[in-house]
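> Please find the sequence and the predicted model below.
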Amino acid sequence: MKDDKKNNFFSWLSSVIKKKKIKNTLQEDKKKELKNNSIFKNKIIDTDNINIEINQNLSNINDSLIEQDIIKNNKIETFNNKNENLKNIKNIKINFFTRLKQSLNKTKKILGDGISNIFLSKTVDKNLFTELEEKMLLADIGYNTTNQIISNLIKEINKKDLHVPEKVYFLLKKNMYTILKNVEKPLKISSHIPFIILVVGVNGTGKTTTVVKLAQKYKLEGKSVILAAADTFRAAAIEQLQTLGKVNKIPVIAQSFHSDPAAVVFDAIQSAKAKKIDVLIIDTAGRLHNKLHLIEELKKIVRVIKKIDSSGPHETMLIVDSCNGQNIIQQTEIFHKALNLTGIVITKLDGTAKGGVVFSLANQFNIPIRYIGIGEKIQDLGIFNSKEFINAIFSQK
């Protein structure tokens, strides 16, 4: 009987969530962004290909800027004093989480503060859930995950809770926390010698800089590390990794421009085995997820790895740029289908209001989120912690 009453009370929910209207609104917003962006002013806008066109242009620009900026200025900090390693590790962890709230400020304003204001100003009724849905979609949580969160919330509350907005607000945060907790699985470097990490992703996600940050972290932990420059499509990419490797005293295995990436990987594994290196990190070429022939090349790299070490790669890590919002979902789907991803790193959370995509990513794929990035320095790449992430978004001013 109670379930019947609850269902009757919330029968309006089906009319609240109008997928078609939301989709049209989001498409219009993207078209306006394109028209206002000088890069696209002279282009004809094709609604079906908006996302792909944005990715192609922005990723190329990002790649160029990253290469020029990092190679020139060496913005990744170095830590080569062994006596300071333990202290640095502790400081990095502390500094990361104390700065997380500030770094997620844009997402906090849209999502955390927006939701908090709804519960402060409204009673728990149809209008509240309508506004809640809008706020979650604006933060790029995505339609499916938003719908699931709200549906689960409605199942948990009863009529008494309707008079206590604070209780409903608490249940909402609990549901969102549960989604993230399921993917909070830090990467553990096992006893494989070497432990092979294959890093993949589309152009402009900060892949190469993330590779070096990871190498620095493992080096600080006392592990030996080698990098493989398997992005042979761009001469600048090889130079970038070699420069950063030299600065940080991390060996880089590389071949000439346009050489076979799989051959580079073969040499790197043989070298790492001979030297008994703890961790080998393979930096691959950035590629659009819709270029299937490039995805096939990644499969070839995996086959080469398995010929030498049948258990490898021990981690297949996708780097995604949070600024791309829901485009990340399509990227992840294709890479996961091709390579069976075992981990994800989410970068550039400090520069976007679309941090809500983390919930969508976690909910749809359940792939462990290993690290999140909130800046350019080594201490800006931290192990993902669901509790800290939720607290940073929903903390009080």
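Okay, I see it. On a predicted model such as this, the values are computed, not experimentally measured, just so you know.

> Going by C-alpha atoms from here, please, whenever you check contacts or count neighbours.
OK.

> roughly how far apart are Asn158 and Asp125?
When Cα to Cα, to the nearest Å is applied, the distance between Asn158 and Asp125 equals 12 Å.

> brain fart, Asn51
Distance, Asn51 to Asp125, using Cα to Cα: 35 Å.

> spatially speaking, which residue is in the middle of this structure?
Ile346 (2.0 Å; Cα atoms, centre = their mean).

> I'd like the next helix or strand past the host helix or strand of it.
Per DSSP states H and E: Ile346 is located in strand 343-347. The helix or strand immediately downstream of strand 343-347 is helix 357-365, counting by DSSP H and E.

> Quick one: list the elements packing against that next one.
Applying 3 or more Cα pairs under 8 Å, 6 or more residues apart in numbering; DSSP states H and E, one finds that helix 357-365 makes contact with helix 143-156, helix 165-181, helix 327-339.

> Buried residues in the shortest one, which are they?
What that stands for is helix 327-339. Residues of helix 327-339 classed as buried: 327-329, 331-333, 335-336, 339 (neighbour count, 16 or more other Cα atoms under 10 Å).

> same deal with the second one?
By neighbour count, and taking 16+ other Cα under 10 Å as the criterion, the buried residues in helix 165-181 are 165, 168-169, 171-173, 175-177, 179-181.

> Just name whatever secondary elements that helix is in contact with.
In terms of contacts (3+ Cα pairs under 8 Å, 6+ apart), helix 165-181 is packed against helix 113-121, helix 143-156, helix 357-365, helix 386-394.

> and here's the other structure:
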Amino acid sequence: MEIVILAVVIALVAIGAISGLVVSSRKKKLPPPPPSAPTVTAPPAEPRVGEEAERPGGEERRTVEDVGLPGSGATATEEPAVVPPAVPEAPAVEVPEPTAGRLVRLRARLSRSQNSLGKGLLTLLSREHLDEDTWEEIEDTLLAADVGVAPTQELVERLRERVRVLGTRTPEELRTLLREELLGLVGTEADRAVHTEGGLEVPGVVMVVGVNGTGKTTTTGKLARVLVADGRSVVLGAADTFRAAAADQLQTWGERVGARTVRGPEGGDPASIAFDAVKEGIAEGADVVLIDTAGRLHTKAGLMDELGKVKRVVEKHGPLDEVLLVLDATTGQNGLVQARVFAEVVDITGIVLTKLDGTAKGGIVVAVQRELGVPVKLVGLGEGADDLAPFEPEAFVDALIGD
């Protein structure tokens, strides 16, 4: 049995040896691979220093001074600088044009609209024979300029008398005669200063009133410029709470000349704002407080009563120095109706005629003074910031007559 097993093992070993030889011979008979270009692997380049060092392509060589040292403030990656948000600059405070002689400087604007009155009168008075028809034409010219019936009749009578005494009439004599009579009609004796003195501890208080659309807010802002030009400090009270943009508009006017504006919520109590404005004026030691009121229809009793309330509340601090009524000169005789009603509610102390450069009816100056018994103190002659001028009778009459 052992002999049989041994024979099987020997046989298996012989078979394995023969198989190995066959495989080995087959491997040796495989065709060799096709020849290819030999791959040459270059040894790593040795680092070079000094003059032999190569600079990277596209970069300039830097010196030691160009390279920041640690701790010198230079960093490999600098964070972008944080730029603070821009703060809007405060509007530059303007220096208003001096008020002295302002109407004289604006005479050209006034004469362009009013010259027809003076030229018309001079032409009629220069006729060789002044008959009744001519005097009627003179009267019609004055009435068309809104001088008013009573003042017109007075002027015509005086002109008749002086022309009769004068006899011969040269153009220069007629001009002098007409100038004197118109000056007498306008009045040269009235106090036309805007009073803003106030008391020892209370600023002067000026209230601006008028109907819608006459330019009260703009006039208040321009009046602030007139006062600042004369060296006065001003606080503005935005008591027109019914018109949405009124307070913003007044504040803009104030900022231009460095005057602070006291305002309240839209639709707030105008009397309360007017009271606070005077209170702030006292606290700041201001010279003048200007109070802009809402436009009121002279036919609305409730609005007019509210205006009286504003006046009474302000007078708790002290008396009002001025109540200025703003009238649109282009409305003519209709402005007299408005003036009459306002005078019944508040004691008007002065008149501001706006848009006087836009009408040929300069006679309204005479008519409104006669109607209210108070003088015209300021006139508006344009839309510019410094186009509000103190009224000067001589300059006004000279503009009427022309050169």
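Structure's in. What do you need? Worth saying up front: this structure is predicted, and the values here are computed from it rather than measured.

> thinking again about what came up before, ok, which pair from the buried residues of helix 165-181 of the first structure is furthest apart?
Comparing every pair within the buried residues of helix 165-181 of the first structure by Cα to Cα identifies Pro165 and Lys181 as the most remote, at 24.2 Å.

> How many residues are close by Thr123 of the second structure?
By other Cα atoms under 10 Å, the residues close to Thr123 of the second structure number 12.

> how about it, what's its match in the first structure?
Counting by TM-score structural alignment, Thr123 of the second structure corresponds to Asn117 in the first structure.

> Where do the strands of the second structure begin and end?
For the second structure, the strands defined by DSSP state E occupy 204-209, 234-239, 260-262, 288-293, 322-328, 350-354, 376-380, 388-390.

> which stretch among those strands comes nearest Ala247 of the second structure?
Comparing the strands of the second structure by their distance to Ala247 of the second structure (Cα to Cα), the top pick is strand 234-239, with 5.3 Å.

> Quick one: map Gly373 of the first structure onto the second structure.
Residue pairing (TM-score structural alignment): Gly373 of the first structure is matched to Gly380 of the second structure.

> Excluding residues flanking it in the chain, which one is nearest Ile193 of the first structure?
Asp278 (5.5 Å; Cα to Cα, 6 or more residues apart in numbering).

> tell me, how many neighbours does the aligned residue in the second structure for the one you found end up with?
Using TM-score structural alignment, the equivalent of Asp278 of the first structure in the second structure is Asp287. By other Cα under 10 Å, 23 other residues sit near Asp287 of the second structure.

> residues touching Asp287 of the second structure, list them.
Asp287 of the second structure is in contact with 196-198, 203-204, 232-234, 281, counting by Cα atoms under 8 Å, 6 or more residues apart in numbering.

> Just the buried ones from these?
Going by neighbour count (16+ other Cα under 10 Å), the contacts of Asp287 of the second structure have 196, 198, 203-204, 233-234, 281 buried.

> Out of the residues you listed, which comes closest to Thr252 of the second structure?
Val234 (13.8 Å).

> Quick one: the helices in the stretch 1-150 of the second structure, in order.
Using DSSP state H, counting those that start in this stretch, the helices of the stretch 1-150 of the second structure run over 2-28, 102-105, 107-125, 132-144, 149-166.

> Out of those helices, the one nearest Arg312 of the second structure is which?
Using Cα to Cα, the nearest of the helices of the stretch 1-150 of the second structure to Arg312 of the second structure is helix 102-105, at 34.1 Å.

> That closest one vs the first structure, mean deviation?
Comparison of helix 102-105 of the second structure with the first structure after fitting gives an average deviation of 3.3 Å (mean Cα distance after the TM-score superposition for the first structure).

> and that helix, which residues are buried?
By 16+ other Cα under 10 Å, the buried positions in helix 102-105 of the second structure come out as 102-104.

> Kindly report the same for stretch 115-125 of the first structure.
Of all the residues in stretch 115-125 of the first structure, those buried under the rule 16+ other Cα under 10 Å are 115-116, 118-119, 124.

> what does stretch 380-400 of the second structure give?
Buried residues in stretch 380-400 of the second structure, defined by neighbour count with 16+ other Cα under 10 Å: 380-382, 385-400.

> same check, this time on stretch 252-269 of the first structure
Neighbour counts over stretch 252-269 of the first structure (16+ other Cα under 10 Å) mark 252-255, 257, 260-262, 264-266, 268-269 as buried.

> Just the ones of those in helices?
The helices, defined by DSSP state H, take in 261-262, 264-266, 268-269 from those.

> which one of these sits closest to Lys299 of the first structure?
Nearest to Lys299 of the first structure out of those is Ala262 (Cα to Cα; 9.7 Å).

> The closest one pairs with which position in the second structure?
Aligned counterpart of Ala262 of the first structure in the second structure: Ala271 (TM-score structural alignment).

> what's the nearest residue to that match if we skip its chain neighbours?
In space, and not counting its chain neighbours, Ala271 of the second structure is closest to Val310: 4.3 Å by Cα to Cα, 6+ apart.

> and if you look at Lys207 of the first structure?
Ile319 (6.0 Å).

> Lys279 of the second structure: what's its closest spatial neighbour, skipping adjacent residues?
Excluding its sequence neighbours, the residue lying closest to Lys279 of the second structure (Cα to Cα, 6+ apart) is His317, at 7.7 Å.

> dump the residue contacts of the closest residue to Pro368 of the first structure other than its chain neighbours.
With Cα to Cα, 6+ apart as the criterion, Pro368 of the first structure has its nearest non-adjacent residue at 4.3 Å, and that residue is Val183. Contact partners of Val183 of the first structure, counting by Cα under 8 Å, 6+ apart, are 362, 366-369.

> and the residue lying closest to Ala294 of the second structure once chain neighbours are set aside, how far is that from Ser272 of the second structure?
Nearest non-adjacent residue to Ala294 of the second structure, counting by Cα to Cα, 6+ apart: Asp240, 4.1 Å away. Noted for Asp240 of the second structure: a distance of 11 Å to Ser272 of the second structure, by Cα to Cα.

> quick one, what contacts the match of Thr123 of the second structure?
For Asn117 of the first structure, the contact set (Cα under 8 Å, 6+ apart) is empty.
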